[in-house]
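*Asks:* mind looking at a prediction? Sequence and model below.
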Amino acid sequence: MAAPVDGGSWFPALAVGVSLLKCLFINAYRSTDFEVHRNWLAVTHSLPVSKWYYENTSEWTLDYPPLFAWFEFSLSQVAQHFDRNMLQVENLNYASPPTVLFQRLSVIFTDLVFIFAVRECCRCVQVQKGSQDVLSRPSFVLAALLLWNFGLLIVDHIHFQYNGFLFGFLLLSVAKHLQSQHLQGALLFAILLNLKHIYLYVAPAYGIYLLRSYCFTQDNKDGSVSWTSLSPLRLLGLCAIVTSVCALSFGPFIAMGQLPQVLSRLFPFKRGLCHAYWAPNIWALYNALDKVLAMLGVRLKLLEEAELPRASMTGGLVQEFQHAVLPSVSPPITLVCTLLSILPAVASIWRRPRGARGFLRCLLLCALGSFMFGWHVHEKAILLAILPLSILAVESREDAGIFLVLTTTGHYSLFPLVFTPAELPIKAALMLAFTVFSFAALRKLHSQGSLLHPLEILYLLGLVVVAIACEIVFPLSPWQQRLPFLPLLATSVYCSLGVCYSFLRLYVSLLRAEGKHKQL
């Protein structure tokens, strides 16, 4: 049974407060994702199902799994009462005031799933008895870190997307596993995968954990498992859940012979290694090194500038890119790198599951490994690691330190998503408030003292220098016309160092836990 949220009167206040804050952003800057989802509303409302994944009047074609298409269809039934013109496929870039109001409110309303999931996660954290100070309560700190997460606020409610709704399913699934309700957790994750396929990043953690900890009913004396301890009924039940959800989602399109077309939309490998600008991962460092080597080659007259590939990696275009000096990277290479990066984590929970929190740590490493080495990674995918890590951060001092580095770095890497001058004070104030709260609350929660090493603090202070240079100095400099993507490059490369470091620290933590287990 899940425990009640201690001092639960504060939870509604946190949830209502952040919902009211979101309403203030209704008329703020919005990205092309606003038009993406308006077009999907129109496609699913105005066209028969057989044409959903073929419609290409807009360049923003439907490229999410079928359950999300049905989600858009459901929203369109309400949208028609706001402005029917938004549901016409040919009305490209349509953004009437009622349309803006509806789409903004739809994100806020569907965040109720996220709010419910946060409450369930708060029921799972360990409660410190006798503490009267609300900042000393792990459940309160966790609720604030999740509900008021800076990244979700600007990505969903300024930039525009439905990540809160989707992360609600992920966190609710994690909560069910923490409560040992494995079938419910598997069902929620299967639904999530059929809403947005980016969550394939963490599918290996789910698959191995459920097979090892749910389908195998007992271990041998040496800690290994034998196939005789496999429960066929549990395995069949698990497979039935996953198969049923996928059949419900893809079945109609398979029946129409459209599965290849749907998959081609879901996995457009011709989009290139990097998305929009360089997400802060290993490929950002690889691209930067390639550019430095190319510049040196030209200066040393080892390369001809006219022969170098055009600098288009940061343009956000749907295209492939060839590196100038280093070997070019293909999708199979990124897949191999990703699998190698997560292999130790999934092998660890197979050998020694260590319960649901061991699964959660594996999930984080799978999310970060995929972010670090994946093909065409979206910068917003860093939230897939930041949000679940919040749960471990309120329970472990070491994880709290990793959380502070990853969250501060990952959140700042999202700054270029909102680049309009009017929103600069908003994003700066929101990130400052969230960062100050994170440091203060986690420090108090873990008995005072710094949670970071001096070099970690120095690195994070460097983000202030990068922010001032990119947001204030560069726009006023003559370099703005000659080198327009320099701030993006600087942001991605600097933040990549913090993300790589956090990934390595999480692995060190995992290996240390394995070492302690062997000693015992």
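*Replies:* Looks like it arrived, so ask away. Residues are numbered from 1 along each chain as shown.
*Asks:* switch to C-alpha atoms for all contacts and neighbour counts from now on
*Replies:* Will do.
*Asks:* residues touching stretch 113-124, excluding its own?
*Replies:* 2-5, 11, 15, 138-140, 142-143, 146-147, 164-169, 171-172, 174-175, 178-179, 391 (C-alpha atoms under 8 Å, 6 or more residues apart in numbering).
*Asks:* ChimeraX command to pick out the buried ones of the residues you listed?
*Replies:* ChimeraX command restricting the contacts of stretch 113-124 to the buried ones, with burial defined by 16 or more other C-alpha atoms under 10 Å:
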select :5,11,15,138,139,140,142,143,146,147,164,165,166,167,168,169,171,172,174,175,178,179,391
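*Asks:* tell me the gap between stretch 465-475 and the middle of its chain.
*Replies:* Distance of stretch 465-475 from the chain centroid (C-alpha atoms, centre = their mean, to the nearest Å) equals 26 Å.
*Asks:* check which residues of it are buried.
*Replies:* Quick answer for stretch 465-475 (16+ other C-alpha under 10 Å): Val466, Ala467, Cys470, Glu471, Phe474.
*Asks:* gap between the first one and Pro421?
*Replies:* The spacing between Val466 and Pro421, counted by C-alpha to C-alpha, to the nearest Å, is 17 Å.
*Asks:* what about versus this one:
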Amino acid sequence: HSTDFEVHRNWLALTHSLPLNQWYFENRSEWTLDYPPFFAHFEYGLSKFAHYFDSAMLDINNHNYASEKTKLFQRLTVIGSEVILALAILSLLKSMQIGRKNHDIPMPIIQLLFALSLLVNFGLILVDHIHFQYNGFLLGILLISISCMYQNQYLMGAIWFSTLLNLKHIFLYIAPAYVVYLFYAFCIRQTTIIPFIFSFGPFILMNQLPQVLSRLFPFKRGLCHAYWAPNVWAIYNVLDKALAIVGRYTHLFHVRSISVSMTSGLVQDIEHQVLPSITPTMTFILTIIFMIPSLFRLCRRCSKRTFLETIILCALTSFLFGWHVHEKAILISIIPLSLLAFDSREHARYFLLLSTFGGFSLFPLIFTGPEIPIKIALFVAYTTFLFYTLGEVHGDRGSTCTLPLLNQLETLSIILLIPLCLYVECFHTVLHIDRILPFLPLLLISIYCSFFIMYCWIRLHTIEAHQEDELTAVESTVKFSGRWNTKQRKNH
């Protein structure tokens, strides 16, 4: 079982065995509670059912316990929680009318394919059902919030999103999009802070808010996770490593000595050897700076479509420039982008790329031998399903040189995943390179995928800017026509 499996089992035991005022102080296990209070209460609720499967899993001192009944229970909780995702999909089909623009394929067929693309999403299956997390349940709440916005239920949308933030604070990534949209589309009311009062209120009364926040935002964990997420900082780390090697041999620049290598796989703060070391403040400032263009467009063009595009871009920007980003956070971009993929050819194109490279970047989560063929088969099957489905929906089946909706270079970038996969999953071990460079497969996946995730981010910005220019041009034409018609009527 994975590390996250033990993390959540420990949280079941922790919330079951200890009173509320000790939840965020308990540290007998290294897997301390570092999710917001609503998720802690979610674990507490699950623990009430865990007793009927195997009470030993609720022993707080029973570290790394994983009986068959414990595994069954925890897997069932993930499956059961994804009812929220299914309900969110039904709500979206009603509110967004996905498939209405297509005149060649019946709308119910497109909606069925859309629902399948979310329910059998490779990333969710890999991260939730094989690795072990509850992303489907959390992303389902996000989709319900978006659906409320599309139905002009702004207050309910805000409350759902506030609830989500109190379940997992990683969704702060997209909070700026909500703040701007709600400010312009609907006056934010005090009602939206009710979830925060219920969530953090007890800890404020117990004078434990600083302790809770220190668990939620552990900045000493370092710029990158043990496995580097495919973002800007992965490229930055490799560049620093390359410059350090060159510097040692050429003495062209000073190379600082460090106590721990960046490629050691340890979760802690690491200093760079040549380039300036990055701090949490620097990543925060960069993230905000690169969010500003999309937020500014949302201010100027406050529509539901622009709101959804801004959510996607805020999530991607935070993924690329944020502090200690986990590779799993790419799902916060991929899932919302799928909402546009079935009605917009351009969004479908970059959804395919982001889904493919984002999904492939999750491969290191599953590294045991028996599961490698399973993850590869699932990835190939899901990717094939997406390309075939969206190719049919948008009338582009590709050619002998290109995949559906992609150009030749984009097609080549995906084909090159085949030799990369062969090396990472087979040749690296067979050739015994793992004894010399154990971190190399993770580095190669992270660096290769980061370039194309950045490419998608840039192109999505371009699409949004182009759409704004087109709308501005249309508005200018309409205004000019109105003035011309008024002038003509006066002349007559």
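*Replies:* Perfect, thanks for sending it. This structure is a prediction, so every number in the text was calculated from the model and none was measured.
*Asks:* re earlier: out of the buried residues of stretch 465-475 of structure 1, flag the one nearest to Leu317 of structure 1.
*Replies:* Comparing those against Leu317 of structure 1 with C-alpha to C-alpha places Cys470 closest, at 22.4 Å.
*Asks:* got a list of what that closest one touches?
*Replies:* Remark: with contacts taken as C-alpha under 8 Å, 6+ apart, Cys470 of structure 1 is in contact with Pro487, Thr491.
*Asks:* how about a cut-off of 10 Å?
*Replies:* Going by C-alpha atoms under 10 Å, 6 or more residues apart in numbering, Cys470 of structure 1 touches Pro416, Val464, Leu476, Leu486, Pro487, Leu488, Ala490, Thr491.
*Asks:* write a ChimeraX command that selects only the buried members of those.
*Replies:* Remark: buried members of the contacts of Cys470 of structure 1, expressed as a ChimeraX selection using 16+ other C-alpha under 10 Å:
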select :416,487,488,490,491
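*Asks:* restricted to helices, list the contacts of Cys470 of structure 1.
*Replies:* Taking DSSP state H, the ones among the contacts of Cys470 of structure 1 that sit in helices are Val464, Leu486, Pro487, Leu488, Ala490, Thr491.
*Asks:* and the furthest pair within those residues?
*Replies:* The two members of these with the most space between them (C-alpha to C-alpha) are Val464 and Leu486, at 16.7 Å.
*Asks:* tell me how far the counterpart of Pro218 of structure 2 in structure 1 lies from Asp63 of structure 1.
*Replies:* Per TM-score structural alignment, the equivalent position to Pro218 of structure 2 in structure 1 is Pro268. From Pro268 of structure 1 across to Asp63 of structure 1, the span is 9 Å (C-alpha to C-alpha).
*Asks:* if you look at the buried residues of stretch 465-475 of structure 1, which of them are in helices?
*Replies:* Val466, Ala467.
*Asks:* turn the contacts of Cys470 of structure 1 into a markdown table, including distance to Leu506 of structure 1.
*Replies:* Output for the contacts of Cys470 of structure 1, formatted as a markdown table (distance: C-alpha to C-alpha, whole Å):
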| residue | distance to Leu506 of structure 1 |
| --- | --- |
| Pro416 | 27 |
| Val464 | 25 |
| Leu476 | 40 |
| Leu486 | 31 |
| Pro487 | 29 |
| Leu488 | 27 |
| Ala490 | 25 |
| Thr491 | 23 |
